[in-house]
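Asks: Provide a 3D model corresponding to the input given below.
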Amino acid sequence: MVQRAGHSVAVVGMGVLILLLAGCGGSGVAQSQLSVIPRVVAEPALANRLTSNLDRWVAETVAEPDVVSATLLFDMPREQLHYAGAQGLANPQTGEALTSAYPFRVASISKIFTATVVLQLVEEGYFSLDTPLSRLLDNTLLPPGYTLDDLHVINGVKSGGRITVRQLLQHTAGLRDYLADTPTVQDGNGLFAQMLSEVVSNSGRGLASRQWDGRALLAHYLSTGLGRNALAAPGRQFEYSDTHYLLLGLVVERATGQSLTSQYRARIFNRLGMAHTWHESFETGRGAIAHHFYTLSAGNYLDITATPLSMSGAWASGALVSTGDDLLRFFRALMQGELFRERATLQQMRQASAASPNYGLGLQRAVVNGREVWGHAGFWGTLMLYDPAKDAYLVMSVNQANRDMYKEATGVLTATQNAGF
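Replies: Prediction:
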């Protein structure tokens, strides 16, 4: 196997490991695209320092042995300053360079989009935040022999029908994660691990290449016993779970009578002119997807984009593809209240609780370098943040699964602070 910078890269396809001729390190990478557009040049020295510092962050990140590419957007509307940078390879097999306009899988950043649609429906009177599932869904969505109450069982007590929209949005419903958990342990060996194993062992046949929808995912959740071992009573504590957003996707479809995909498109994508964003596996793609990688073992990385792994399994919780520009367009509109009728809705979205101190209604809260920020990280090495105090937006991707993206954000925001912003 070709070795480079102390690591190797494997592409899995048709059950055969194919060696990447281009390594994952930063040396010898394709051209980068880096630019700062200072629309107000009152202090050009600040813009120059910002350019230099963020250029350095992108280059140093791509130089790391497990990173193939990186995209970074930093935007300060108040200062009328915008930085867009990208470096590395969008496709190591062809040598195609990444640009800041290249689409990538955003993973759990998708949850903000799902939450936005749900909150729009709340404003329109379809249901309230405290409406229970018993009034929104019914047993016809479930496999034979199951009821809504079977969604949540703890110590023999069934509570599925009492779970509320608010609890789902805030991850306080106590449900196990259908993508990550096994029935009795939060061990990362759930559906996604099974799909990944099939990609490596049998060319992705079976679960890995299956076209999932909301009902099929819910049937998987129940039939595997995940519902029989809830993590906590509804409303009691924060437990991050893709199952919460799976149920929200079903709520959207049942309330509107239309697909979740159509709701994303009509309410957000088309409304904002997000021409390079789509719901992967559920509508036609709008461009090539930047390759991203998953660590199989030390120094051995699986090129996920080159495999038959279906993203439909992440349906309402993580199946969107977008670009940095489109994500920035969306997040600016959201944080400015343009997607809601009432300003109070955005305030609720950014309101944590005793049970969930660092997660509002679809938005993660974090303190980075002493600054409170709101946004969301994604499994494929993605992050989107807003700093209210600075009116600053950050969108980034390193296209490597399981990265600590808040650590990456710390580096970026340190670079901006050192530049004087």
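
Asks: Could you use CA atoms for every contact and neighbour count after this?
Replies: Noted.

Asks: does Ala90 sit in a helix, a strand or a coil?
Replies: strand (DSSP: H, G, I helix; E, B strand; the rest coil).

Asks: burial count for it?
Replies: If you count neighbours by other CA atoms under 10 Å, Ala90 ends up with 26.

Asks: same check, this time on Val367
Replies: 13.

Asks: Please tell me I have it right and it contacts Tyr386.
Replies: No - with contact defined as CA atoms under 8 Å, Val367 does not count as touching Tyr386 (11.3 Å).

Asks: any shared contact partners between those two?
Replies: Common neighbours of Val367 and Tyr386 (criterion: CA atoms under 8 Å, 6 or more residues apart in numbering): Val373.

Asks: pretty sure Ser8 belongs to a strand, no?
Replies: Yes - counting by three-state DSSP, Ser8 is found in a strand.

Asks: my read: Gln364 touches Gly375, true?
Replies: Yes - when contacts are counted by CA under 8 Å, Gln364 is listed as touching Gly375 (5.2 Å).

Asks: Buried residues, stretch 48-62. List them.
Replies: Using 16 or more other CA atoms under 10 Å as the burial criterion, the residues of stretch 48-62 that qualify are 49-55, 57-59, 61-62.

Asks: structure for this one too, so we can compare:
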Amino acid sequence: MINPIANWWRSQQFKLAVIRGDTRKSLQILHDIQKSGARFSWLEKLFRDRIKFERLYQEYKDNNKNLKEKQESKANLGLIPNKQFIDFVCKEFNLVKHDQYKLQCTGIQKHIFEDLEVNLVEYINDEFSRFSQQKLMIKIEDAIDDIDGLKKGKDPDYRFSLTPHVYFMKYFLDNVYCVYLAWFLIYQDGLINNKINILDIAAGPGTVAYSLALLLQSISEFTPLPQTHISYYSLEKQDSFQYRGLQFWRKYIESQTKPINTYYRFVTTDILNWQQKPSNLPENFFDFIVISHCFFSDPDVRLQAHNTYKQIFETGLNEEGYVLLIIQDKKLFKIYNLKLREDQEQEKNTVIKFVSELGLKLVWYQYLTSRDSRNPCSAVKFAQFAEHNLPKQVYMTPLLQKYFGQKYQSSYTLDDYVILAKK
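Replies: Model prediction:
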């Protein structure tokens, strides 16, 4: 039952508290009036509404401050694109943008890649010196037969002891060359931070990490880099690839004057058995998830792998993270029984379809190519073009000629789609 006298007394006490500016006491009495069931007076309603407004305003200020701090923190972490460096790369790599999506590259940053190539050749020679010539040739032939399945559209097993070394000799330099440019395009957009978490799916020997390390090394020659830290997760079926990749990393990258601070974590598992043996990857952690050249030719295997990729994207990528996909031009179109040709509309639709099947949304893509045309050309014609126009693998070529019987000089070449996407 409402007591009028008690209510009147509380209201008088409330007025006195308000006059004295005792907000705490005023709130306590207002709470007692509300509990009693009495109606608020106009002064009590006015005070209640003022308190509500002040709380909402303070909440707005706090949220605004937190958002601003978050934006400033992100800005401080970002590597601001350096125009002088960007112009230098465009010149050194002879980058020519033929249309919105096709980017031709016929150059290279010579001293960076030459240093990598020299050190890689030294590493391989040291590894080969542990075998007799007869035993070495047998092991190399086994690895070549396995890895050469790629040319026939067959997915290799990568199971032989020297398969990583054959990969280093035949594909590593070209792939680092390609992924270096992919990171450069991402850097150009201001999307690389000095603290970056990367998941490399089907990582092999860590091509993605090497490429980023070389890019950061190149940038540091033009502008001081803030303290940089890379958390690099290698998800790879073959532990021999991971081991050889880390072994060469310690010999080459960590021997630099200013090596990149990188935390390596190896997750050795088969993505095709992901459901049976789920991995303990961190959730909502990665700024970039990269899949470079691991898209299967067999339709059933490809579907199985894509389902795993979608699951990893969904759980592992942070809310502002990106997925970087790199796939060879002919392989992309072969998936959809199409021919690569000078048709931008077909190309764009194919890329969008490919990205959508992975549960992703396209941000941008570039066709990185050594030639000025999408139309295929004969091996003889391309060899003539490469001889006169493309940067040479001067130090690796003698090894390829010695152990593979190669007759020509190897060049750095590109024929890949670099695709950036989001969840």
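
Asks: Fetch the TM-score of the aligned pair.
Replies: The TM-score (TM-score structural alignment, normalised by the length of the first structure) is 0.23; 181 aligned residues with a CA RMSD of 7.9 Å.

Asks: tell me the contacts of Val208 of the second structure?
Replies: 176, 179, 200, 290, 292.

Asks: wait, which of these is closest to Phe53 of the second structure?
Replies: Val290 (48.0 Å; CA to CA).

Asks: contacting residues for the closest one?
Replies: By CA under 8 Å, 6+ apart, the neighbours of Val290 of the second structure are 198-201, 208, 323-325.

Asks: Now the element after the helix or strand harbouring Ala59 of the first structure, going C-ward?
Replies: Following DSSP states H and E, the helix or strand that holds Ala59 of the first structure is helix 44-62. Where DSSP H and E defines the elements, the next helix or strand beyond helix 44-62 of the first structure is strand 69-76.

Asks: Can you point out the buried residues in that next one?
Replies: Here strand 69-76 of the first structure shows 69-76 as buried, counting by 16+ other CA under 10 Å.

Asks: Now tabulate those in TSV and tack on distance to Thr382 of the first structure.
Replies: Shown next, in TSV, are the buried residues of strand 69-76 of the first structure (distance: CA to CA, whole Å):
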residue	distance to Thr382 of the first structure
Ser69	12
Ala70	10
Thr71	9
Leu72	10
Leu73	12
Phe74	14
Asp75	16
Met76	20
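
Asks: all helices in the stretch 101-250 of the second structure, in order from the N-terminus.
Replies: Under the criterion DSSP state H, counting those that start in this stretch, the stretch 101-250 of the second structure contains helices at 110-128, 133-147, 163-167, 173-188, 207-220, 239-252.

Asks: Could you tell me the angle between the fifth one and helix 110-128?
Replies: Angle of helix 207-220 of the second structure versus helix 110-128, following axes from the mean of the first three to the mean of the last three CA atoms, to 10 degrees, is 140 degrees.

Asks: which is the next helix or strand following the longest strand seen in the second structure?
Replies: In the second structure, taking DSSP state E as the definition, the longest strand is strand 317-328. As assigned by DSSP H and E, the chain's next helix or strand after strand 317-328 of the second structure is helix 329-335.

Asks: next helix or strand past that next one?
Replies: helix 344-357.

Asks: which parts of that next one are buried?
Replies: Buried residues in helix 344-357 of the second structure (16+ other CA under 10 Å): 347, 350-355.

Asks: Where does Val200 of the first structure sit: helix, strand or coil?
Replies: Strictly by three-state DSSP, Val200 of the first structure counts as helix.

Asks: Just to check, it is in contact with Val12?
Replies: Yes - shown here, Val200 of the first structure and Val12 form a contact pair, counting by CA under 8 Å, at 6.6 Å.

Asks: neighbour-wise, which of those two wins?
Replies: Legend: neighbour count by other CA under 10 Å for Val200 of the first structure and Val12, higher for Val12 (23 against 19).

Asks: looking at this, that one is in a strand?
Replies: Yes - under three-state DSSP, Val12 of the first structure falls within a strand.

Asks: right, and the helices of the stretch 101-250 of the second structure - which one's nearest Asp62 of the second structure?
Replies: When the helices of the stretch 101-250 of the second structure are ranked by proximity to Asp62 of the second structure (CA to CA), helix 173-188 comes first, at 32.4 Å.

Asks: Could you list every helix and strand in contact with that closest one?
Replies: Judged by 3 or more CA pairs under 8 Å, 6 or more residues apart in numbering; DSSP states H and E, helix 173-188 of the second structure is in contact with helix 207-220.

Asks: and the helix it packs on, which residues are buried?
Replies: By neighbour count with 16+ other CA under 10 Å, helix 207-220 of the second structure contains the buried residues 207-219.

Asks: Looking at those residues, which one is closest to Tyr252 of the second structure?
Replies: Tyr210 (9.8 Å).

Asks: Okay, that closest one and Arg250 of the second structure: tell me how far apart.
Replies: According to CA to CA, to the nearest Å, Tyr210 of the second structure and Arg250 of the second structure sit 11 Å apart.

Asks: now the buried residues of stretch 48-62 of the first structure as a markdown table including distance to Leu217 of the first structure?
Replies: Shown next, in a markdown table, are those (distance: CA to CA, whole Å):
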| residue | distance to Leu217 of the first structure |
| --- | --- |
| Arg49 | 49 |
| Leu50 | 45 |
| Thr51 | 45 |
| Ser52 | 46 |
| Asn53 | 44 |
| Leu54 | 41 |
| Asp55 | 42 |
| Trp57 | 39 |
| Val58 | 38 |
| Ala59 | 40 |
| Thr61 | 36 |
| Val62 | 36 |
